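K.L.:
build me a structure from this.
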Amino acid sequence: MHYADTSRGRHYSKDPAVVKYAGRYWMYYSIPSHLDGREPDGWAIGIAVSDDLTKWERVGEMAAEQPYEANGFCAPGAIVLDGAIHLYYQTYGNGPKDAICHAVSHDGIRFERNRTNPIFSPTGNWNNGRAIDADVIVHQGKLFLYFATRDPLGEIQMQGVATAPLDSGFGAGAWTQRCEESILKPELPWEGQCIEAAAMCKREGKLLMFYAGAYNNCPQQIGCAISFVIRREAFLYGLVSQAIPNLPD
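P.N.:
Model (predicted):
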């Protein structure tokens, strides 16, 4: 499979999130600025559909609607809950003020923004208040939100987590930060100064986080962390080098 969005005059699309909804596969992804002088002209989110996960058709995009999206927004994380697509995405271009937003769609294309957006940014003296690269997963009767943030100096990118009840509406008052320090931060040589872009899945009762280690072009590589108990000390580290069935128990 190969897909690239051409709506900006060049082949460019990244950060995909795919869900199955209403019998089709829906892909949400980041698309860059037009660079033609229009305003606003920040990053946005493209939308494509497929019947077979191989051939994709662009069907639209989420354009900026709110002031907090004016500088751009991107890096969607998608999940289907109660017959609707819930999209968790980040604002862009605001430095430590970038935060996670939430929107809901019943047709895959038109999204209603959460009226309390941005819904989440971290607190505590271990981070600089930034939250990007959201990914969500249902676990233990709650929705777990994983995000990347930075240390107070804005140099080290690392992971945090928050949860919300499944019947909460996922607004700004629904989230409880579940860590008092990073749950996963760069420690291995190939991770450099950055762990970001979490992608979560569950297997045999364990949560697995696939993540990007090191900043872009450093080079950036893919790693995997396994959580046995959801608490800040519980992550093990390792570069993915074997098939998932052979990961350590």
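K.L.:
going forward, measure contacts between C-alpha atoms and count neighbours the same way
P.N.:
Noted.
K.L.:
in which helix or strand does the spatially most central residue of the chain reside?
P.N.:
The centroid of the chain falls nearest to Ala134 when counting by CA atoms, centre = their mean (2.7 Å). If you go by DSSP states H and E, Ala134 is part of strand 132-139.
K.L.:
check which helices and strands that strand is in contact with.
P.N.:
strand 73-81, strand 84-91, strand 142-150, strand 195-203 (3 or more CA pairs under 8 Å, 6 or more residues apart in numbering; DSSP states H and E).
K.L.:
Ala225 and Ala214: what is the separation?
P.N.:
15 Å (CA to CA, to the nearest Å).
K.L.:
of the two, give the one with the bigger neighbour count.
P.N.:
Neighbours were counted for Ala225 and for Ala214 using other CA atoms under 10 Å; Ala214 has more, 23 against 19.
K.L.:
run this one through as well so I can compare:
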Amino acid sequence: MSTAWNNPLIEQRADPQITRVDGRYWFTASVPSYDAIEIRSADSIAGLSSATPKVIWHKHDSGPMSFHVWAPELHRMAGRWYVYFAASERDDIWKLRMYVLECQGDDPLTGEWIERGQIATPEEGFSLDATPFEHGGRRFLCWAQKSPPTESNLYIAELANPWTLATEPVVITRPELAWERIGFHVNEGPAVLKRHGRVFIAYSAAATDANYCMGLLWADEHADLLDPASWHKSPTPVFATDEAASQFGPGHNSFTTTPDGATDLLVYHARNYRDLIADPLNDPNRHTRVQAFGWRTDGFPDFGTPVADGLYAL
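P.N.:
Model (predicted):
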């Protein structure tokens, strides 16, 4: 099994998610045209770069889910495959809402995908980046939502089923720190990691240019995850631009491991240049990258700094 790959692993794929299920790696991400959801699979990280992508869903022609198809995530839950994603409307392009697809077969590449609909939240509004996770025999959802309209906060709630909230959402972080408020006031892109007696949530902050970076939340594994007081936040970014390595705006990450589970891997996107010619959303060169990370003696992750482009070997 290959323990080396080239970074960037997959070019022009932002908001990347890699998950390992039943001995295979599965990949999905935003496509530059923001109009479809594709997935690919391989038996190694390196293999994902050349694996044939399969489009499993395409945007609607009008109405909901007809524009800005963003940040899909593929999850296996209770024996079924689901994709979580955000999309807006052709006639209202910032009306972002969260949606769920369910695969009717065992193989996401060949099975039929059906729409389970929108994840409704009590305060209807701009929402995206939904990620489900299990803890303590319960299933939760974490996502980003604008409330008030000037900032994007992270919310958490328990799920009744994969597309329905069971509890009132609570805010676990707001973009209150200076580095979270550059360009835009943003906390988004949550990714969950459970280790060493804690539940960690990495997230991304600031505008999607070179200021984009990762923050970190954590709660004790025995705490009430629906109590905002259970969550703590790093006062500084935990992963950020490294000009010396020509890596700018790293973020919107996910987590996976090596095949033996011994090494944790950080999956993220970044550009290899600082200056943008157009609006960041119209610049397609946020490429998918993967690198290993370690753990400090106090049980907290040490993500290090983004590695330079080229061959990466463990």
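K.L.:
please state their TM-score.
P.N.:
TM-score for the superposed chains, counting by TM-score structural alignment, normalised by the length of structure 1: 0.78, backed by 223 aligned residues with a CA RMSD of 2.5 Å.
K.L.:
circling back to that earlier point, and the strand holding Ala134 of structure 1, which stretch of structure 2?
P.N.:
Aligned by TM-score structural alignment, strand 132-139 of structure 1 falls on residues 128-135 of structure 2.
K.L.:
what's the mean distance for that stretch versus structure 1?
P.N.:
For stretch 128-135 of structure 2, the mean deviation from structure 1 after alignment is 0.9 Å (mean CA distance after the TM-score superposition for structure 1).
K.L.:
buried residues, that stretch. List them.
P.N.:
Buried residues in stretch 128-135 of structure 2, counted by 16 or more other CA atoms under 10 Å: Leu128, Asp129, Ala130, Thr131, Pro132, Phe133.
K.L.:
with stretch 222-229 of structure 1 instead?
P.N.:
Ile222, Gly223, Cys224, Ala225, Ile226, Ser227.
K.L.:
reformat those as CSV; add secondary structure.
P.N.:
Output for the buried residues of stretch 222-229 of structure 1, formatted as CSV (DSSP: H, G, I helix; E, B strand; the rest coil):
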residue, secondary structure
Ile222, strand
Gly223, strand
Cys224, strand
Ala225, strand
Ile226, strand
Ser227, strand
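K.L.:
nearest to Leu188 of structure 1, of those?
P.N.:
Closest approach between the buried residues of stretch 222-229 of structure 1 and Leu188 of structure 1, by CA to CA: Gly223, at 10.4 Å.
K.L.:
the closest one pairs with which position in structure 2?
P.N.:
So Gly223 of structure 1 corresponds to Gly215, using TM-score structural alignment.
K.L.:
contacting residues around that match?
P.N.:
Contact analysis of Gly215 of structure 2 by CA atoms under 8 Å, 6 or more residues apart in numbering lists Ala202, Tyr203, Ser204, Ala205, Lys233, Ser234, Thr236, Pro237, Val238, Phe239.
K.L.:
secondary structure element for the first one?
P.N.:
Under the criterion DSSP H and E, the helix or strand holding Ala202 of structure 2 is strand 198-205.
K.L.:
what sits up against that strand?
P.N.:
Outside strand 198-205 of structure 2, the residues that reach it (CA under 8 Å, 6+ apart) are 175, 179-181, 185-194, 212-221, 251-253.
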